[in-house]
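>>> build me a structure from this.
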Amino acid sequence: MAAHGVTIALRVLHYVAPISVVIYFVLAKTVAACFLHQPSKRAGLGSRRYAAIGLLAGVLVTIVAQGTVYVLEATRDPQWSSSQDAAVYILANLLAYASLTVGIAENRKPIWHQYIGSWTVGLVMEVVLTALQPLAEPTRNRYAILCEVFHVLRTLLLLILTVAGCACALYDRQKLAHPKETEPLLPNGTNGHATKPAGYGAVTANGNGTVAHEADGDEEHDVDSDSEEPDRDKELKATQKKRLEESGSWLNYFKDFKIFIPMLWPYRNRFVQSCLGVVALVTLAQRFLNVLVPRQIGIITDQLTAGGGNGVVPWRALGFWMLFNTLSSSAGLSLIKSLAEIPVQQFSYKSIGSSAFRHIMALSMDFHNEKNSGELIRAVEQGQHLQGLLEFFLFEVGPMFTDLIIGFVYVYTLFDVYMTLILMGVGLAYIYIGAKTTTWSVKARRRFNNAWRNEAKVQNEAIANWATVSHFNRGSYEVQRYSKSIDDFNAAEWKYYIAYYIGGSAQSVVMLLGRLAAFSMAVYRVAQGRAPVGNFVTLTLYWRSIESPLMQVSWSVRRLSQMLTDSERLLQLMLTKPTVVSAPDAPEIMIKEGEVEFDHVDFAYDPRRPTLKDVSFTAKPGQTVALVGETGGGKSTIIKVLYRYYDIAGGSIRIDGQDIRNVNLDSLRDSFGMVPQDPALFNISLIENIRYARLDATDEEIVEACRAAAIHDKIESFPDKYKSTVGERGVKLSGGELQRVSIARAILRQPKIVLLDEATSMIDAETEALIQKAFKRLTAGRTTFIIAHRLSTIQHADQILVINDGQIIEHGTHEELIKRGGKYVALWSKQLSKDVEEVGQALEGVGPEQAVLDVGAGSSEGTAVEGGGSDER
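A predicted model of the protein is given here:
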């Protein structure tokens, strides 16, 4: 009875021992990757690696020798055969320790604790197996004794590996804790060359382009980038790496990604949730159908074999096969799944796009002044690719691994554990070869992409600069350059595709060998009578369902990497916070009088260089305040901080006694009517552009605003009148027309406070006289701020502030400032001299008659040049 229990324990341990080693190593490697464990500085010593490889090779020799003993014994005695658990132990142990050996051989700087722990687990198992083996087989022949000897040798080798590994780890820890004074201050290598600093290479990209832990090797893999902007992708990878290192682990790194969860999961959309449920059910059903369809063929085969020739048709089995086959066809469950996925994808696409766009619109001016519009648009576009992230994990990655697990279990039920081992060996070899060949082809792929871009660059530059090529008669030279670029491209393409096709062929060979081995094993079992013919037919049909997820592993890892890169770009955007926001529960601003007060305001775009310094003034209700001064003095900045594009650093800005930082931002900006110096329009019709100021305005109100802005007659002269499109940013209009449209929008808005930033800088004198009348109507009863370089336009202002170097150096009316004879007078004199000089230059070199005619024409036609440009194009 005791011997029987020992035998059972021995058989169980035969399965458990290699599995325990593999499970520990996988878990340790996963933990090391998640928590960014780094190899020690002495991890890459060649003596340690080669010694470990040699000892592991000895372990492999003992395993192979023990398997050879089993084969020799079976050859000597045909009636004897090793138990299945013993054969599994040999094969699985061979696979486990071979993987550990390859891991150390490939990585120049391994993380040793992963391997030491695996050796320790293996040592414990071998000690128990060595002790149980003689107890389970009291009567032993020479083959049994040989197996025990190999067990003992293997145990000793694992003991040496474990003890030596622990000793080295302790020695390294002590050496790092108490470094010798002779060690260099900087972490230099033995040859005096700088090595990578601690943490360098912790995260990089493997051959599939995926972000991976690089602690197991000191060679940094290149990123296989198909992007049109490889430099930007490198920057993103570097940012990703830095953020990962700062977070300390992948778990903390992924915490920031929770910002995408509300965008991807339809919390409140019951219809989309229902569609997700349908997709989940269909995906689950497809997992069953992958097994049921070939299984049903096997059942039909067995029934036909058993009753062949008797005229009995297995209608029931055939009917089920027809049903399963119909459901698994593209017109069955796949169609339902495709239709249900559309609303899910559309929800994610809209949610990500609208959330990102809303975030961009809410960001402050400091962000938009520094932005790259193309990069920003690309971030949103690539971020919308994350719409498939939810489906990818739930309905692609999950089913893929489920199919593999089901495949392992199902082939075991069809035949035995040997078939499962074949499948596992094929899977590991297929994935390993795919990863290695992809890694080898990365540099070739990068050279191929660079050569491709260089060919296009040489061609485009030569064609675009044909005139220059022709001027210097360099046509033959450019042809030679282009021909050489094609040669470089062909050479790079050749090298890349050699690596690509060899890798693909190697994977195909592995899959072919696995298929042949599995089918041979199946035929052998059927011939022995240990399995029906139907099982062989089932296996041949089911094998495709096993190959498919294996082939998808590399693709899935690569796609996940691309999704992470795209999401990193969008994540950086979404984590950018606006610097100007409304205070929590801020009330809406209430403007009754329109008094604006600047109270000791300080502001700086860069803290090292103040822009506004102790600015204080009060604009009484209905007053017009003009800001004048030299360029860069701070005039526009005063308007920007009033509009609250930026928050001030010191002091306060109050409107009717309300600090603008304590009121709702939208209500504040709704109170202003802005006419910018450089207005921009949307590429839509004129009437839509003007209505943008007040979306509920009627056509009649728009026309009236255009009359007041002296642009109505001009619009009526256009072929399409108010329906005329203006081009991107309004390029179809002249500068004067743009400003008058902008003024019309401000008039239509009916603001409580008016802000005019060089609103008449590109308008001729005659039109300006008309607009000044419109301004009087616009500003009547409203507090108005005007920035002007043409001092003649602000003589009527109630208060003129002279700004210089961020400070108000003079203030008063035009008459008061003229009498004072300060900076304002100097500016006025310079402008008068400039105007006289421009008139003189215009008249110089023409005859008196022509001059009189030109001036007269300009006066009557209203086309005087203003600042080097006219109102008309």
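
>>> going forward, measure contacts between C-alpha atoms and count neighbours the same way
Fine.

>>> and the residue nearest to the spatial centre of the chain, how far from residue 560?
Centrality entry for the chain: nearest residue to the mean C-alpha point is residue 566, 1.8 Å, by CA atoms, centre = their mean. Going from residue 566 to residue 560 by CA to CA, to the nearest Å gives 10 Å.

>>> residue 437 contacts residue 505, correct?
No: assessed by CA atoms under 8 Å, residue 437 is found out of contact with residue 505, at 10.3 Å.

>>> who has more neighbours out of the two?
Shown here are residue 437 and residue 505; by other CA atoms under 10 Å, residue 437 has more neighbours (20 against 12).

>>> can you name the next helix or strand after the helix or strand hosting that one?
Using DSSP states H and E, residue 437 falls within helix 417-464. Next along the chain after helix 417-464, taking DSSP H and E as the criterion, comes helix 466-471.

>>> can you list the residues that contact that following helix?
Contacts of helix 466-471 with the rest of the structure, by CA atoms under 8 Å, 6 or more residues apart in numbering, involve 462, 475, 478.

>>> what's the closest of those to residue 377?
residue 462 (30.0 Å; CA to CA).

>>> tell me how many other residues crowd the residue nearest to that closest one when sequence neighbours are not counted.
Excluding the flanking residues, the one nearest residue 462 by CA to CA, 6 or more residues apart in numbering is residue 478, at 6.7 Å. Counted with other CA under 10 Å, the neighbours of residue 478 add up to 18.

>>> how about residue 38, secondary structure?
coil (DSSP: H, G, I helix; E, B strand; the rest coil).

>>> just the one 3 residues further on next, same as before
Using three-state DSSP as the criterion, the local structure at residue 41 reads coil.

>>> equivalent analysis for residue 613, please.
Residue 613 ends up strand, using three-state DSSP.

>>> may I have the residues that are in contact with it?
For residue 613, the contacting residues are 600, 601, 602, 603, 806, 807, by CA under 8 Å, 6+ apart.

>>> now tabulate those residues in a markdown table and tack on secondary structure and neighbour count.
Listed next are those as a markdown table, based on DSSP: H, G, I helix; E, B strand; the rest coil; neighbours: other CA atoms under 10 Å:
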| residue | secondary structure | neighbour count |
| --- | --- | --- |
| 600 | strand | 15 |
| 601 | strand | 21 |
| 602 | strand | 21 |
| 603 | strand | 24 |
| 806 | coil | 22 |
| 807 | strand | 20 |
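
>>> what is the nearest of those to residue 376?
residue 603 (28.0 Å).

>>> would you map the strands across this structure?
203-205, 211-213, 596-603, 612-619, 624-628, 650-655, 658-659, 672-675, 753-757, 783-787, 799-804, 807-812 (DSSP state E).

>>> alongside the first, I'd like the structure of this one:
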Amino acid sequence: MTTTTTTTTASTTSTNMSPGSLPWVSNPTALLILTYLQVISPILLLALYVITFTVRSVLMARNDDDPTTAPEQLGPGGKPLPKGKKKNGNHNDNTGESSLASAYDFSKPRKLLFEWVSVGVLATLAGNITVVIVHALVERGERWWCGQAPTIYLVGSFMVYALFLVTLIDSKPSPTFAHLVTWAVALVMEIIMLGASFGVYTQDHREPKVDDPNGGELQRDMTEWEITEVTLDLVRIILLLALVSFYTLFVFLQGYKKQAQAGSAEEQTTLLANGHGAENGTASGPASGYGGTNGKPRGPHEAPAGWEKPKENPTRSWWEYIRAYGIFVPYIWPSKDRWLQINFVLCILIVLVQRGVQVLVPYQSGVITNALAGDQGPVYMPWGAISLYILYRIFQGGNGLLGAARQVLWIPIEQYSYRELSVAAFEHVHMLSLEFHLGKKTGEVLSALGKGSSLNTFLESITFNVLPMLVDLGVAIVYFLVKFDAYYALVIGVVTFWYIYITIRMASWRADIRRQATNASREEDAVKNDSMMSYETVKYFNAEAYEFNRYRDAVKKYQVAEYGVTFSLALMNTIQNL
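Sure thing, here's the model as predicted:
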């Protein structure tokens, strides 16, 4: 009797249960693991790469406190002046800067191997995306769709692995330990997701539909689409395993080769220190570093002058740039003026408030639209919401009330920085050697001394334009994710990624162009000022025509460089708008 009742109850329960609520996934744990990993995988990989890349950059940065660094010079008020390198016979500063990167870099064939395997990983993701699109088009009548988690995983992972490929091609050295850690973690997650996929697809499960992940056709086994998906996932795992294995093998071989070279060098070292086998001019060589038949010194080549203008952008990491700019902190931060410090804090607070206003303006616009459309009740005129919108608009942007207040508060700080930097540069020129002053171009030096506001402009642009823009982009992604849907956040994230990448690459490309324009401008000022200051000499030698042509050539050279700067800026703005 009890058995019959239980059977009847179970039968009734099964009959009353709707098809959409049946536990069609026989392994819900596998589905849960797969869903969560698909969502967090691209975010975790990107965060892990950024963290490891940052830590590695800090640890591998060159140390300026080396024996070749000139003694520290102090400027006004005991503030340090920028350090210079002693002459060590190295004509190219970038050679020493890039030697550290070359020591940890792979050979070109090995780098090509990593790049092509990474292209293969991207191709597998592109294949997965193609399978999803074709599947959705073929079964659009059944309203099939893979769902949010797979979409986030495929698009996000494609962008992350594209970033890895770009860093392999652009950066030096590459690949690095940051790539290895990211590849290893990605390999583990891909293996777990592959196992979860098998756990879901090999048992009874329903295919996903639009707005219903379990509302599609019941499948007893893996379909052709799922077999293709799993095959591509398996190929991706093999390629990631190859990347990790190749990196480990090549690093081991490099270490073994260095040990062998070190042992060989020790065996060939002479008994006398420093290789001075014949210190007093005996058969092995003369003393005092002189040799050859003409008695010429065989020491290092003469180093270029310390004030020579660099023609190319120096190869430095981001951390080395930040540490180098740290020398300007005493000139920028008003350490002895409380009022200026309060102004600085108020400027930062205003920037933070502006970030909130940037979010409130579109939100309030949506409130007004909903009220006028009647989405939340009867249609009415939202005077209160309109008043708030007008108030937010008054405070919004750099031209708003908050922006104007920030500019006014920043004026004394900017004047303080300009004053300190200009005086420091002026004092630094006076402290240079007689050799410099005998061979200097007065006009060029005066032009360089007049560039004291450039650093202020740069710092103001970074503090009040670039950093707030990055914060706004991050807030936009989070807001769309919470308020609307993951797809909106994904679109904003992809657009943000490409915007930041293109901006960085274009800015790096324009650095040398701007440097050439700056040098051409200084050369033009040098020709103009030196010619006017040497008026008597020009007249005495009847060199007016020569000076006119020399100045005309300098102006043409500057105009060519200026055209390159303007064109590159217009091109960058156009690409950013796209």
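
>>> quick one on the thing from earlier: was I right about the residue nearest to the centre of structure 1 contacting residue 381?
No: Residue 566 of structure 1 is beyond contact range of residue 381, at 9.1 Å (criterion: CA under 8 Å).

>>> residue 335 of structure 1: how many residues sit nearby?
15.

>>> got it, and the one 4 residues further on?
By the criterion of other CA under 10 Å, residue 339 of structure 1 has 14 neighbours.

>>> ok, it to residue 264 of structure 1 distance?
Distance from residue 339 of structure 1 to residue 264 of structure 1, by CA to CA: 18 Å.

>>> next: residue 414 of structure 1.
Where residue 264 of structure 1 is concerned, residue 414 of structure 1 sits at a distance of 41 Å (CA to CA).

>>> can you tell me what residue 784 of structure 1 aligns to in structure 2?
Correspondence of residue 784 of structure 1 to structure 2, assessed by TM-score structural alignment: none assigned.

>>> I meant residue 80 of structure 1, not that one.
Aligned against structure 2 - with TM-score structural alignment as the criterion - residue 80 of structure 1 pairs with residue 144.

>>> mean deviation of the helix holding residue 437 of structure 1 from structure 2?
For helix 417-464 of structure 1, the mean deviation from structure 2 after alignment is 3.5 Å (mean CA distance after the TM-score superposition for structure 1).

>>> and that helix, what does it pack onto?
Using 3 or more CA pairs under 8 Å, 6 or more residues apart in numbering; DSSP states H and E, the elements in contact with helix 417-464 of structure 1 are helix 84-106, helix 398-414, helix 475-528, helix 533-575.

>>> redo these as CSV? Include distance to residue 823 of structure 1.
Converted to CSV, those look like this (distance: least, CA to CA, whole Å):
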stretch, distance to residue 823 of structure 1
helix 84-106, 76
helix 398-414, 75
helix 475-528, 60
helix 533-575, 45
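
>>> among these, which comes closest to residue 854 of structure 1?
Closest among these, using CA to CA: helix 475-528, at 48.7 Å.

>>> elements contacting the closest one?
Using 3+ CA pairs under 8 Å, 6+ apart: helix 475-528 of structure 1 touches helix 417-464, helix 533-575.

>>> which residues are in contact with the nearest residue to residue 506 of structure 1 once chain neighbours are set aside?
Counting by CA to CA, 6+ apart, residue 506 of structure 1 lies nearest to residue 433, which is 7.2 Å off, once chain neighbours are set aside. Residues in contact with residue 433 of structure 1 (CA under 8 Å, 6+ apart) are 503, 506, 507.

>>> right, and the first one touches residue 434 too?
I take that to be residue 503 of structure 1. Yes: with contact defined as CA under 8 Å, residue 503 of structure 1 reaches residue 434; the gap is 6.6 Å.

>>> so what sits against both of the two?
Common neighbours of residue 503 of structure 1 and residue 434 (CA under 8 Å, 6+ apart) do not exist.

>>> report the aligned residue range of structure 1 for stretch 489-498 of structure 2.
Going by TM-score structural alignment: stretch 489-498 of structure 2 matches residues 420-429.

>>> any idea how far the residue nearest to residue 506 of structure 1 is from residue 109 of structure 1?
Residue 433 of structure 1 is 21 Å from residue 109 of structure 1, by CA to CA.

>>> which bit of structure 2 covers stretch 566-575 of structure 1?
Against structure 2, stretch 566-575 of structure 1 falls on no residues (TM-score structural alignment).

>>> and that stretch, how far out from the chain's middle?
Relative to its chain's centre, stretch 566-575 of structure 1 lies at 6 Å (CA atoms, centre = their mean, to the nearest Å).

>>> can you pull the buried residues of it?
Neighbour-count burial for stretch 566-575 of structure 1, counted by 16 or more other CA atoms under 10 Å, picks out 566, 567, 568, 569, 570, 571, 573, 574.

>>> now swap in stretch 241-251 of structure 1 and tell me
Quick answer for stretch 241-251 of structure 1 (16+ other CA under 10 Å): 241, 244, 245, 247, 249, 250.

>>> for the second one, which non-adjacent residue is spatially closest?
In this case it means residue 244 of structure 1. Per CA to CA, 6+ apart, closest to residue 244 of structure 1 is residue 253, 5.5 Å.

>>> so how many other residues sit close to the one you found?
17.

>>> and the one 3 residues further on, by the same measure?
Residues contacting residue 256 of structure 1 under the criterion other CA under 10 Å number 14.

>>> the nearest residue to it once chain neighbours are set aside and residue 257 of structure 1, how far apart?
Sequence neighbours aside, residue 571 is the residue nearest to residue 256 of structure 1 in space, at 7.9 Å (criterion: CA to CA, 6+ apart). Computed as CA to CA, the residue 571 of structure 1 to residue 257 of structure 1 distance reads 7 Å.

>>> now do residue 640 of structure 1
34 Å.

>>> grab the nearest non-local neighbour of the counterpart of residue 191 of structure 2 in structure 1.
Matched by TM-score structural alignment, residue 191 of structure 2 corresponds to residue 127 in structure 1. Spatial nearest neighbour of residue 127 of structure 1, chain neighbours left out: residue 155 (6.4 Å); criterion: CA to CA, 6+ apart.
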